[in-house]
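Peer 1: with the input below, show me the fold.
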Amino acid sequence: MASALPSVSELDAAELVEMAGNTEDLVIIDVRSAAEFESLHIRGSYNVPLPLLSEHTGRLAERLGSRVVLVCQSGVRAEQARGHLAGAGVDGALVLTGGVPAFAAAGGDVVRGAQRWSLERQVRMAAGSLMVTGLAGGRFVSPKVRLLAGAIGVGLTFSAATNTCAMGQALSKMPWNRTAAEPTAQSAISQLPAAR
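Peer 2: Purely as a prediction, here's the structure:
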């Protein structure tokens, strides 16, 4: 027997843990990269990376019913996906608060694979390293090197203001983040159950 989804746009991890075992028509879409999905994902979830979802929102929306939960690492990419789907008529999609790690911490059924750093952690490491390099280089090499730290600060501010991340998009294309095969539009859409 299916239970009703709450009428809010966010869903707590503990609520999803409870719902996941009691509903057969719930569709959980993981919008992280294939490499992130491979390292840890909710059992039974479908991998549709955010760039793919953004590009083929209409086709995906046709396939989805009203019982959709979007997940990522923290909730930021899932919220972006929710916005895309809402624009295509899927108004009831929910975003898992705290992402897949929160679901795992709440005792949810997850599949663990090869462990990698999350994309958000890689962004923090890259941004922090570049800022330290800019500040140290400005002190010991040339004051002009401090511009690197300033540019990273501007990029982070822009990222927060627009809820996008150019550094994350660039890092997602790095070889260590592409070890798993990214799904194609056809494979992502065909894996989803037909809307009821």
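Peer 1: from here on, just use CA atoms for contacts and neighbour counts.
Peer 2: OK.
Peer 1: in space, what's closest to residue 37 - neighbours in sequence excluded?
Peer 2: Once flanking residues are discounted, residue 37 sits nearest to residue 47: 6.8 Å by Cα to Cα, 6 or more residues apart in numbering.
Peer 1: neighbours of the one you found, just the number please.
Peer 2: Residue 47 is flanked by 28 other residues according to other Cα atoms under 10 Å.
Peer 1: likewise for residue 161?
Peer 2: Residue 161 has 9 neighbours, counted by other Cα under 10 Å.
Peer 1: any idea where the helices of the chain begin and end?
Peer 2: 13-20, 34-39, 50-55, 57-63, 76-87, 99-105, 119-140, 146-162, 166-172, 185-191 (DSSP state H).
Peer 1: which residues touch the residue most central in space within the chain?
Peer 2: Central residue of the chain (Cα atoms, centre = their mean): residue 72, 3.1 Å from the mean position. Taking Cα atoms under 8 Å, 6 or more residues apart in numbering, we find residue 72 in contact with 30-32, 78, 96, 99-100.
Peer 1: let's see this one next, to set against the first:
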Amino acid sequence: MNTQNLSPADAKSLLDQGARLYDIRETQEYAREHIPSAVSLPLSAIENGARAENAGENDNVIFHCLSGMRSGKNAELLARAAAPAKVYLMDGGINAWKRQGLPVDKDNSQPLPIMRQVQIAAGSLVLAGTLLGYFVTPGFLLLSGFVGAGLVFAGLSGCCGMAMLLARMPWNK
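Peer 2: Coordinates of the predicted model:
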């Protein structure tokens, strides 16, 4: 099974001709911002066996993510999920779509993606620990070290305690 890459402009053209567009980003990412005709089909669901609905051999199916990285890395999996349809991957994802000036639906009332929340929280804690360590007492530098150790652990294990904690916050429900 093979896939073809196409530009956002070519994707728009195929969509106008009846192709189906699937957004493989996670549900929270989709809820915050998505291409109007896109259907949410998260990569995690595809990995668990979800498929593009009613994809026949005469159909054109386009997959996209945020930047094109997830789509590209999982091209074979996506092709199987839409078989026997002809499968396309949109170069540059929704970011390239927006750079082309094409429309997106936004809902700013939705929370930021968890990883952005982790970046904001971790960066704020490191900054606070560094400033307090410099201006108040060096003991506060341990806060920055603790956050750094947590990020290293998350990178090595694939398990981020801060992300799990933030996912349980009321604004993420």
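Peer 1: fetch the TM-score of the aligned pair.
Peer 2: For these two chains in superposition, a TM-score of 0.64 is obtained (TM-score structural alignment, normalised by the length of the second structure); 163 aligned residues with a Cα RMSD of 3.9 Å.
Peer 1: measure the aligned residue in the second structure for the residue nearest to residue 37 of the first structure to residue 107 of the second structure for me?
Peer 2: By TM-score structural alignment, residue 47 of the first structure lines up with residue 40 in the second structure. Residue 40 of the second structure sits 15 Å away from residue 107 of the second structure, going by Cα to Cα, to the nearest Å.
Peer 1: and what of residue 121 of the second structure?
Peer 2: Per Cα to Cα, residue 121 of the second structure is found 22 Å from residue 107 of the second structure.
Peer 1: in contact with the aligned partner of residue 9 of the second structure in the first structure, which residues?
Peer 2: With TM-score structural alignment as the criterion, the equivalent of residue 9 of the second structure in the first structure is residue 14. Residue 14 of the first structure makes contacts with 103, 106, 108, as judged by Cα under 8 Å, 6+ apart.
Peer 1: quick one on the thing from earlier: check contacts around the residue nearest to residue 37 of the first structure.
Peer 2: Contacts of residue 47 of the first structure were listed using Cα under 8 Å, 6+ apart, and they are 29-34, 37, 183, 188.
Peer 1: how far away is the residue lying closest to residue 143 of the second structure once chain neighbours are set aside from residue 153 of the second structure?
Peer 2: In this structure, residue 143 of the second structure finds its nearest non-sequential neighbour in residue 129, 5.2 Å apart by Cα to Cα, 6+ apart. For residue 129 of the second structure, the distance to residue 153 of the second structure equals 19 Å [Cα to Cα].
Peer 1: these two: who's more crowded?
Peer 2: Comparing residue 129 of the second structure with residue 153 by other Cα under 10 Å, the one with more neighbours is residue 129, at 24 against 14.
Peer 1: close enough to count as contact, the more buried one and residue 144?
Peer 2: Yes: contact criterion Cα atoms under 8 Å: residue 129 of the second structure and residue 144 qualify, at 5.1 Å.
Peer 1: return every residue with contacts to both of these two.
Peer 2: Here residue 129 of the second structure and residue 144 have no joint contacts, going by Cα under 8 Å, 6+ apart.
Peer 1: who's in contact with stretch 145-160 of the first structure?
Peer 2: Applying Cα under 8 Å, 6+ apart, the external contacts of stretch 145-160 of the first structure come out as 127, 130-138, 165-166.
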